[in-house]
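1. dropping a prediction and its sequence here:
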Amino acid sequence: MARNSSFRFKQFTIQQDQCAMKVCTDACVLGAWADVTDADRILDIGAGTGLLSLMVAQRNVYAMIDAVEIDAEAFFQAGENVEKSPFHDRIKLFHSAVQEFTSEHQYDVIITNPPFFQSDLLSPLDKKNIAHHAKSLDFSELLESIERLLSPTGKFNILFPVEEALQFCTKAESTGWYLTHKLTLFHHSGKKSFRQLMTFQKTEPVHNVSVDEELYIYETDGTAHHEDFKKLLKDFYLIF
């Protein structure tokens, strides 16, 4: 996906020149895929441009959404993106680290595209380190924050590269979380998977059922978008 200064969707536009984390395909898949059904209150951890908050606001037409962002420039840009959207009256932004964020209520759903390059070399740009690396938010802190903010019957949706997803899943399951839904993302058939999207909850799923799916962005030719990808993103992408 091109890293333009703005990205236009069918119902809103994302300005992103002040954000280290730009609009990317895997984040769009998370926003379209995450289970936000029947949620009255949703929390977006690490809002960045506000992309995920806006996508889930479009999908769930009544939920109130809180979004937490630690970086000041991203926080202000997310605020501008939200304010110019049709969903501005249902999204509230907070300039805070999630470890320090408190709320008077618990959330039915949490969605997050967290810092994840735990083992990569650090960038000399601190803003990029915060956005891309688990420098300011490690797995334990993230899970502790989610458990504190999520309702006992709630669920959280998260995105990681494949290696980090395995590490995170091991950590989550060791602290009492159940993986109930997983989507493995590929560029196209013949390529290795590059992202995993996961849904966790504290309550054991009925009959121990866990759904494991795969999604290809492109057809085998690497050019035409796969029909399943088009179906998932058709309400958002102008090209579909």
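-> Structure's in. What do you need?
2. okay, CA-based contacts and neighbour counts for the rest of this
-> OK.
3. what about the helices in this structure?
-> 25-33, 51-59, 72-83, 126-132, 139-149, 162-174, 227-233 (DSSP state H).
4. let's have these in TSV, adding distance to Glu213 and mean neighbour count.
-> Compiled in TSV, the helices of the chain are given as follows (distance: least, Cα to Cα, whole Å; neighbours: other Cα atoms under 10 Å):
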stretch	distance to Glu213	mean neighbour count
helix 25-33	11	20
helix 51-59	21	24
helix 72-83	31	20
helix 126-132	26	18
helix 139-149	24	17
helix 162-174	14	15
helix 227-233	11	15
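5. which one of those lies closest to Gln16?
-> Taking Cα to Cα, helix 72-83 is the member of these nearest to Gln16, at 7.2 Å.
6. now Leu159, nearest residue through space, not along the chain?
-> Spatial nearest neighbour of Leu159, chain neighbours left out: Leu197 (4.5 Å); criterion: Cα to Cα, 6 or more residues apart in numbering.
7. who touches that neighbour in this structure?
-> Leu30, Asn157, Ile158, Leu159, Phe160, Lys182, Leu183, Thr184, Leu185 (Cα atoms under 8 Å, 6 or more residues apart in numbering).
8. so the fifth one sits against Asn113, correct?
-> Yes: Phe160 is within contact range of Asn113, at 7.4 Å (criterion: Cα atoms under 8 Å).
9. out of the helices of the chain, which gets nearest to Val109?
-> Taking Cα to Cα, helix 139-149 is the member of the helices of the chain nearest to Val109, at 9.6 Å.
10. and the closest one with helix 162-174, angle?
-> Counting by axes from the mean of the first three to the mean of the last three Cα atoms, to 10 degrees, helix 139-149 points 50 degrees away from the direction of helix 162-174.
11. can you redo the helices of the chain as a markdown table with distance to Val209?
-> Below are the helices of the chain laid out as a markdown table (distance: least, Cα to Cα, whole Å):
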| stretch | distance to Val209 |
| --- | --- |
| helix 25-33 | 18 |
| helix 51-59 | 25 |
| helix 72-83 | 37 |
| helix 126-132 | 32 |
| helix 139-149 | 22 |
| helix 162-174 | 15 |
| helix 227-233 | 23 |
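12. what about versus this one:
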Amino acid sequence: MKPFQFKQFEIQQSKDVFRVGTDGVLLGALANVSEASNVLEIGTGTGLISLMLAQRNTKAKFLGIDINDEAVKFTHINFQNSPFASRLKNIYHDFKYFEIEEKFDLIVSNPPYFEASDSEKDKIARQTVELNFRQLISKSSELLTKKGIFSVIIPVEAGLEFSKIARENGFHLIKEINIIGIENSKIKRQILEFSLIKRPFEELEFIIEKSPRQYSDQYLELTKEFHIFRK
């Protein structure tokens, strides 16, 4: 399968691993990585989100974890071929049983959310079979530093339930970015950011396209340091 080329790195991808998609690009471009020094990505796929975050924060170290061995293989290739290779590491592991002494000041994930599928890659990457929201949130609360941020992108339909479980695990919602696919349409995704300490709450709106297949100025500005747009 043809690699996806970004300005500073490329993504080798496979039909057996979730390919570069808008959700990953948005989280990679919008997650609050500015103050982070030690970042964990849960469910790396091909490593896109960590690579974007590494481009945005030139000092942070990154660890990616995935239960799909094919994803781990591609993430390793993409990490090693990037300009940020010395700061990037990935491992094959089940996050539910992940134990490590160090804590992280940013944890990011584009987590599983589809309830049913016949696809094997969907079964692991997009269902709650291997890792449900409660497991993801509970484990992340244990691994996050007190002042750290837990950042996810999920379908809007799951937002209330995800936030409820997060509150039960000691998290405070500090940012909600409502993602609209096409201008004047309904919200389709949310980027939610949580902290273990109370902070001022911020709510934002983000529009991907101003009309079908026409990116909004907001999206073009956000991704201008990443995407190679055809003229």
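-> Perfect, I can see it now. Since this is a predicted model, take the numbers as computed values, not measurements.
13. where does the TM-score land?
-> Once superposed, chain against chain, the TM-score is 0.95 (TM-score structural alignment, normalised by the length of the second structure); 230 aligned residues with a Cα RMSD of 1.4 Å.
14. residue in the second structure paired with the residue nearest to Leu159 of the first structure?
-> Alignment note (TM-score structural alignment): Leu197 of the first structure maps to Ile191 of the second structure.
15. check Leu185 of the first structure too.
-> Under the alignment (TM-score structural alignment), Leu185 of the first structure maps onto Ile179 of the second structure.
16. number of residues surrounding that match?
-> The number of residues packed near Ile179 of the second structure is 23, by other Cα atoms under 10 Å.
17. distance of His93 of the second structure from Ser140 of the second structure?
-> 15 Å (Cα to Cα, to the nearest Å).
18. next: Glu203 of the second structure.
-> 23 Å.
19. one more: Leu51 of the second structure?
-> Leu51 of the second structure sits 20 Å away from Ser140 of the second structure, taking Cα to Cα as the criterion.
20. show me what Asp23 of the second structure lines up with in the first structure.
-> Match for Asp23 of the second structure (TM-score structural alignment): Asp26.
21. over to Val156 of the second structure?
-> The alignment partner of Val156 of the second structure in the first structure, by TM-score structural alignment, is Val162.
22. pull the contacting residues for that match.
-> Val162 of the first structure neighbours (Cα under 8 Å, 6+ apart): Ser193, Phe194, Arg195, Gln196.
23. give me that answer again for 7 Å
-> Phe194, Arg195, Gln196 (Cα atoms under 7 Å, 6 or more residues apart in numbering).
24. and the gap between it and Glu83 of the first structure?
-> Distance, Val162 of the first structure to Glu83 of the first structure, by Cα to Cα: 34 Å.
25. now swap in Thr25 of the first structure and tell me
-> Thr25 of the first structure is 23 Å from Glu83 of the first structure, by Cα to Cα.
26. check Lys234 of the first structure too.
-> Remark: distance between Lys234 of the first structure and Glu83 of the first structure (Cα to Cα) = 24 Å.
27. what does Met198 of the first structure give?
-> In terms of Cα to Cα, Met198 of the first structure sits 29 Å off from Glu83 of the first structure.
28. just Asp44 of the first structure next, same as before
-> Separation of Asp44 of the first structure from Glu83 of the first structure (Cα to Cα): 16 Å.
29. then His95 of the first structure?
-> Taken as Cα to Cα, the span from His95 of the first structure to Glu83 of the first structure is 16 Å.
30. would you map the strands across the second structure?
-> 4-5, 10-11, 38-42, 61-66, 88-92, 104-109, 144-155, 172-182, 187-195, 202-211, 214-215 (DSSP state E).
31. want to throw these into JSON lines with distance to Val17 of the second structure?
-> Shown next, in JSON lines, are these (distance: least, Cα to Cα, whole Å):
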{"stretch": "strand 4-5", "distance to Val17 of the second structure": "13"}
{"stretch": "strand 10-11", "distance to Val17 of the second structure": "12"}
{"stretch": "strand 38-42", "distance to Val17 of the second structure": "15"}
{"stretch": "strand 61-66", "distance to Val17 of the second structure": "11"}
{"stretch": "strand 88-92", "distance to Val17 of the second structure": "14"}
{"stretch": "strand 104-109", "distance to Val17 of the second structure": "16"}
{"stretch": "strand 144-155", "distance to Val17 of the second structure": "18"}
{"stretch": "strand 172-182", "distance to Val17 of the second structure": "23"}
{"stretch": "strand 187-195", "distance to Val17 of the second structure": "21"}
{"stretch": "strand 202-211", "distance to Val17 of the second structure": "24"}
{"stretch": "strand 214-215", "distance to Val17 of the second structure": "26"}
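32. list the contacts of Phe87 of the first structure.
-> With the criterion set at Cα under 7 Å, 6+ apart, Phe87 of the first structure makes contact with Ala57.
33. and it, what pairs with it in the second structure?
-> Using TM-score structural alignment, the partner of Phe87 of the first structure in the second structure is Phe84.
34. next one: Ser123 of the first structure
-> Per TM-score structural alignment, Ser123 of the first structure is aligned with Ser117.
35. run through the residues that contact its match.
-> Counting by Cα under 7 Å, 6+ apart, Ser117 of the second structure touches Lys123.
36. alright, that wraps it up for me.
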